[in-house]
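Student: below is the structure, and that's it, no one-letter string:
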C-alpha cells in the first residue's frame, strides 16, 4: 500500500512538473501583425521624408542640424515598433 501511494504521488508530481508546449501564434495572426508593422513603418518613414523634403544640399547647416533630432525620433519609433511586433510574435 505504501509503495502504491508513493508511486501515485511521484507520478502526479512528475506530470505536474513537466514543461508545457510552447504556445504557437497562428499564421493569420502573424500576418496581421506584420501588415500592421508595415503600415506603422510607412507612417514613420513618411514623416522622415516630410522632414527631409524641404532640405537640399545647399540648405543652411542650421536647418540640416534641426532635422536630425526629428529624424532620430522617427527611427527610434520604428525600432520600438519592430521590437514590439517581434515580442508579440514570440
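Tutor: That came through fine. Just so it is clear, the model here is predicted, and its values are computed rather than measured.
Student: from here on, just use CA atoms for contacts and neighbour counts.
Tutor: Noted.
Student: quick check: buried residues in the one helix or strand residue 43 maps to?
Tutor: Using DSSP states H and E, residue 43 maps to helix 27-52. By neighbour count with 16 or more other C-alpha atoms under 10 Å, helix 27-52 contains the buried residues 30, 33-34, 37, 40-41, 44-45, 48, 51-52.
Student: try it against this one:
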C-alpha cells in the first residue's frame, strides 16, 4: 500500500481558479440567496421587535400607574379603617 504525498511545487487544485466547478458556484449562489433572505427576515423581525418594545414600555408605564393608584386607594381605606377602629375603641372605653 502506497501513500500519496502532495507536491508543493505547483498550486493546489482546490485553490486554483480553474478548478471551481459550476456546481460549486451554483451552490454558493444558492447559499448567498438564502443568507440574503434570512437577513431580510431578521431585519423585519428586528423592526417589529422595536415597535413591540415601545408598546411594552407604554404598557409598563400604564401598569405602574394603576399600581400607584391602587396603592393610594387601598392606603387611604386602611388609614380610614384604622381611624374608625380607634374611634370605636375610644367610645367603647368611655362608656
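Tutor: Noted; the coordinates are in hand. All values derive from a computational prediction rather than experimental measurement.
Student: let me see the TM-score of these two.
Tutor: The TM-score (TM-score structural alignment, normalised by the length of structure 1) is 0.39; 58 aligned residues with a C-alpha RMSD of 3.8 Å.
Student: and the buried residues of helix 27-52 of structure 1, which two are furthest apart?
Tutor: Greatest spacing in the buried residues of helix 27-52 of structure 1, by C-alpha to C-alpha: 30 and 52 (32.6 Å).
Student: check the gap between residue 70 of structure 1 and residue 48 of structure 1 for me.
Tutor: Noted for residue 70 of structure 1: a distance of 8 Å to residue 48 of structure 1, by C-alpha to C-alpha, to the nearest Å.
Student: what's the answer for residue 78 of structure 1, then?
Tutor: Distance of residue 78 of structure 1 to residue 48 of structure 1, given as C-alpha to C-alpha: 11 Å.
Student: so the longest helix seen in structure 1 versus helix 27-52, what angle?
Tutor: Secondary structure of structure 1 per DSSP state H: the longest helix is helix 61-89. Interaxial angle, helix 61-89 of structure 1 versus helix 27-52 (axes from the mean of the first three to the mean of the last three C-alpha atoms, to 10 degrees): 170 degrees.
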